[in-house]
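Student: sequence and predicted structure, then a few things I'm wondering about:
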Amino acid sequence: MDATTNHPQPYTLGIDLGTTSIKIVIVDSAGGVVENVTVPSLANVTSIVGEDGAEQCPVAIWNALHAGLKQIDPDNQVKVQTIGISGQMHGLLLWKQGKSWERGNDQMRHIILRNLSHLYTWQDRRCSKEFLTTLPKPDSRLRVAPGYGCVTYLWLLHNQRQMLATEQYDCVGTVMDFVVAAICDLALPVTSDQLAASFGYFNVESRTWNTDILKSCGFPVNVLPEVRKAGQVAGHLLQGLEHIPAGTPVLCAMGDMQCGVLSGAQDRSDATLNISTSIQLSVRVDDILSGRLMGEAVEVVPYFDNFHLAVVAGLNGGNVLMSLASLVKHWLQELGLPQDILETALLEKLSSLGQKSPSDSTLKICPTVFGERHDPDLLASAEGISAHNASLGAMFRAASEGIVDNIFRLLPPEVLASNGLKRVVGSGSVLRNPLVLKRTQEILAGKLEFVQGTESDAALGAAKAGLAFLQQQQ
């Protein structure tokens, strides 16, 4: 819809609730970026299960979202006519129907949160391989793995049942589903087929939960959200959001991977590579079976408009490099040396050293410190170490290159090319690492064209999904 004197140009708002940051973008009716902002979420909390746990405070995520919205020009906010929200998939959040948020009466539409569990993120590893073997096989072409919402809930049923009984949580979903429920004041949670597939025990073909299977192991299926197709409306803002008007439609929460593809891929011959905290290499396919030709590490998940994505979702991306920075800081502590440096600053120093370090084809690091979904017990390894090539810079270079080597080992460029792909569109914060970027270009050279995509990533895709909804209403 074009702008007129009576009807100002409509904007759409895209939000991505990432693992480490919140991204917000506003686009115009042509899909152009009007304004965007990124704020750190600073949400990580200590888990009672120690290093196997990966938990975040949902209130911290909520506060970071509002801090980001306050940086967006109010004049742009009032033009927003639909909202799309994406974010970190697979994780689990529990809340109480009608008791987890309370609305204030002030002009800022303040909402107070309470009666929430921690967010158990996709990085959570409390569900061991042994525990997974005790669970029933899902009625789905998709595997289940540690960090998946249904799997984590089943672990809580077995190991922290008293917590579930005491708190009396009666709704579950991703953190994005909760945000949608809170701002729209939904009585029951609603999610998209994209996020339901990431939760586990969801049949992609029938778009239904495996209710009988879940009931057989004591899962209270009434807590699961209603599932709608990605791109459909979940509800409307009850009191507005900052300066965004009340009544604005809000789409069902979507997957960050799918929204990242939507923001970057131009046509059917594009594959998309996103390297952020984790890493995904995705290809749009017509149906579930067509994606199975690409390898055992490939899974096929819902996309938009009845299409699917064949994807390798690697667990080892920027988190590997941050882990290396944490390890160096730990070494300093063990040596009794000064360590009053933030890990993010240490990461920048390591990156600088890595760029100065000469390339060494003998030193290689397989960076799978977090395993992979198709092989959770996979460990990292290093080879080709000599007395002269094990500097910090060389190790950082090898780890950066290993991240890229690993994802293309799971889905080689030759396989992509043989399936009709011509380009790889890259995005994500870690592709700003020159070592990662150069390695990507080297691997694809002569096989597929590499294109550096947008930096807005999933937030932009979420906004574009909102724009598509507006266009359908015309």
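Tutor: All right, it came through fine.
Student: for the rest of this, base every contact and every neighbour count on C-alpha atoms.
Tutor: Fine.
Student: tell me which stretches of the stretch 101-250 of the chain form strands.
Tutor: Here the stretch 101-250 of the chain has its strands, by DSSP state E, counting those that start in this stretch, at 101-103, 111-113, 119-120, 171-173, 190-192, 202-203, 208-209, 226-228, 233-236, 249-251.
Student: now the element after the last one, going C-ward?
Tutor: Right, the one you point to is strand 249-251. Downstream of strand 249-251, the next assigned helix or strand under DSSP states H and E is strand 254-255.
Student: that older thread, of all the strands of the stretch 101-250 of the chain, which one comes closest to residue 217?
Tutor: With respect to residue 217, and counting by C-alpha to C-alpha, the nearest of these is strand 208-209 at 14.1 Å.
Student: now for the closest one, which elements pack on it?
Tutor: In terms of contacts (3 or more C-alpha pairs under 8 Å, 6 or more residues apart in numbering; DSSP states H and E), strand 208-209 is packed against strand 202-203.
Student: between the strands of the stretch 101-250 of the chain, which one is nearest to residue 398?
Tutor: Across the strands of the stretch 101-250 of the chain (criterion: C-alpha to C-alpha), the nearest stretch is strand 119-120, sitting at 30.9 Å.
Student: take a look at this one as well, against the first:
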Amino acid sequence: MYLGIDLGTSAVKLCVIDAEGNLIAQSSKDLPISHPFDGASEQNCEDWWEATRACIKALDPALRIAIKAIGLSGQMHGAVVLDAQRKPVRPVILWNDARADVECSDIIAADPSAAQHAGVLPMPGFTAPKILWLSRHEPEAHAKIRHVMLPKDYIGLCLHGGCVTDPSDAAGTSWFDEAARCWSARLCELTATEPAWLPHVLHGTDVAGTLLPDIATDLGLTPDIPVAAGAGDGAAGAVGLGAVQAGDGFISLGTSGQLFVTTDAYRPNIENRIHAYAHTVPDHWFQMAAMLNGARPMAWLADLLNRPIDLLLTEAAEARPGPLFLPYLTGERTPHGDTTIRGGFANLGEGMSQGSLMRAVLEAIAFSFADAAEAFAKAGTAPTSLLAIGGGTRSDLLMQMIADVTGITLGRSDEAVVGPALGAARLALVACGDKPMDAVMQRPTVRHWFKPKGAIDHSTQIRLEAYRALYPALRTVQQKLR
């Protein structure tokens, strides 16, 4: 048996697979998140570890003792800053935190070539600008830093005691030279970072360390089993879907959204805000459109209305198009690179229902993928068929909307909701040497294909154009409010 741990933003999720890749068990534990000021997003890494422990202990004891290896996946970009004793200096600044906007501009002003090396323009959500922000706004905390880690790698530290990451998670920091696949001294210099603070980089299928005896006893696992270096959630999702060869790809509908295509070379496209990152497997990279608001607006609206999301989705399917929604609750990366923009409804009327609000949210998520597909096309990549992962894939209506507005056929497998945890478990299987990578990283059986109905119909095209007009309009309004 092989355990995959995925440290998400809203929850820790685990899955256990057997040597044939069959899903044997799952568990999850929700995570708290704090927003100490507008645009800020933080978590405590101690909460991550306690949730991970709870998830593992929720598995059957006989299953736990049969686990032969562990793999890791997790939310990218978070700044886990540790002192000399490897204890947290402060709460973790997350991927959807917007505080380091000025620092990003300063990085590019200091060295315009930085983005070409890092794979994309620096953005506040990335790790490096956050450390520069700490040096300016929390100098006492910055002075204590001796290690900087990525979220999943903190779980690795707890499991095996080492400071290790993989190329895909390193890629999202803005410290990594994507073409050379190593830390860049120049990018560190630009961001008040000592290269010695950064973790050792191993491929995702490499063994980062072995399970510490006291941790094994606490968790009911076998001591000294290997822990794979793992992958950032995007790359782990790709591994779970077998998207490890050039041209393979998927969309992800989790808290954030992604459109991801594997490449056999480093292909940056800075002007279209397509991320070009090193993959977790050797000699491969990927292009990715990153949307900060994925399927999260669905849960946000359900929480706001205090109604079950399934009922709202049923009502959305019956509602006629009416209101428009801009889903940028925490800013946006692709295509705008704007951390200050916020969401909003437009075209509201007295005939509006809660179902029509949810339909507007679903439509906006689909339109954000239409923007992503357009950015990909400008970058010279035009996928015609992609697999899909993440909790948002449960909605047939949303999946069909995305297929229709992007013109991309989407495939959903039984493992779609498992997502990156499955990729992490696959990396564990390879790391312990039980099977070669080619045999493990196969594409899943697609149970449902969502095919575009054809060219976008006139009414949908009009609504897409209106949706795209919302961003500059609301940006103008919000600038007046500041």
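Tutor: Received the coordinates, thanks. The shown structure was predicted, so the numbers you read here are calculated from the model rather than taken from an experiment.
Student: returning to that earlier point: for the strands of the stretch 101-250 of the first structure, which one sits closest to residue 413 of the first structure?
Tutor: The stretch from the strands of the stretch 101-250 of the first structure with the least distance to residue 413 of the first structure (C-alpha to C-alpha) is strand 202-203; that distance is 29.5 Å.
Student: average offset of that closest one relative to the second structure?
Tutor: Superposed on the second structure, strand 202-203 of the first structure shows a mean distance to its aligned partners of 0.8 Å (mean C-alpha distance after the TM-score superposition for the first structure).
Student: quick check: that strand aligns to which part of the second structure?
Tutor: Counting by TM-score structural alignment, strand 202-203 of the first structure lines up with residues 176-177 of the second structure.
Student: and that stretch, how far out from the chain's middle?
Tutor: For stretch 176-177 of the second structure, the gap between its own C-alpha mean and the chain's C-alpha mean amounts to 19 Å (C-alpha atoms, centre = their mean, to the nearest Å).
Student: also stretch 205-212 of the first structure?
Tutor: Here stretch 205-212 of the first structure is found 23 Å from its chain centre; the criterion is C-alpha atoms, centre = their mean.
Student: what does stretch 22-31 of the second structure give?
Tutor: When C-alpha coordinates are averaged (C-alpha atoms, centre = their mean), stretch 22-31 of the second structure and its chain have centres 18 Å apart.
Student: likewise stretch 374-383 of the second structure?
Tutor: Counting by C-alpha atoms, centre = their mean, stretch 374-383 of the second structure is centred 20 Å from the centre of its parent chain.
Student: quick check: end-to-end length of that stretch?
Tutor: Distance between the boundary residues of stretch 374-383 of the second structure (C-alpha to C-alpha, to the nearest Å) amounts to 11 Å.
Student: re earlier: the strands of the stretch 101-250 of the first structure: which one's closest to residue 323 of the first structure?
Tutor: Residue 323 of the first structure sits nearest to strand 119-120 of all these, at 19.2 Å, using C-alpha to C-alpha.
Student: in the superposition, what's the average offset of the closest one relative to the second structure?
Tutor: Between strand 119-120 of the first structure and the corresponding residues of the second structure, superposition yields a mean separation of 1.2 Å, by mean C-alpha distance after the TM-score superposition for the first structure.
Student: list of residues touching that strand?
Tutor: Strand 119-120 of the first structure is touched from outside by 53-58, 91-94, 147, 149, 152, 175, with contacts defined as C-alpha atoms under 8 Å, 6 or more residues apart in numbering.
Student: 10 Å instead, please
Tutor: Taking contacts as C-alpha atoms under 10 Å, 6 or more residues apart in numbering, the residues outside strand 119-120 of the first structure that touch it are 43-45, 47, 53-59, 61, 90-94, 126, 147-149, 152-153, 173-175.
Student: now which of these would you call buried?
Tutor: The neighbour-count criterion (16 or more other C-alpha atoms under 10 Å) marks 43-44, 47, 53-59, 61, 90-94, 126, 147-149, 152-153, 173-175 among the contacts of strand 119-120 of the first structure as buried.
Student: what segments of the stretch 301-450 of the second structure are strands?
Tutor: Along the stretch 301-450 of the second structure, the stretches classed as strands by DSSP E, counting those that start in this stretch are 324-326, 344-346, 385-389, 409-413, 446-450.
Student: which of those sits closest to residue 396 of the second structure?
Tutor: Between residue 396 of the second structure and those, the shortest gap by C-alpha to C-alpha is with strand 446-450, which sits at 8.4 Å.
Student: and the direction of the closest one versus that of strand 409-413, what angle?
Tutor: For strand 446-450 of the second structure against strand 409-413, the angle by axes from the mean of the first three to the mean of the last three C-alpha atoms, to 10 degrees is 150 degrees.
Student: what range does strand 446-450 of the second structure cover in the first structure?
Tutor: Residues of the first structure matching strand 446-450 of the second structure by TM-score structural alignment do not exist; the stretch lands nowhere.
Student: after that strand, heading C-terminal, what element do we hit next?
Tutor: Scanning forward in sequence from strand 446-450 of the second structure, with DSSP H and E defining helices and strands, the next element found is helix 458-481.
Student: tell me how far that following helix lies from the chain's centre.
Tutor: 26 Å.
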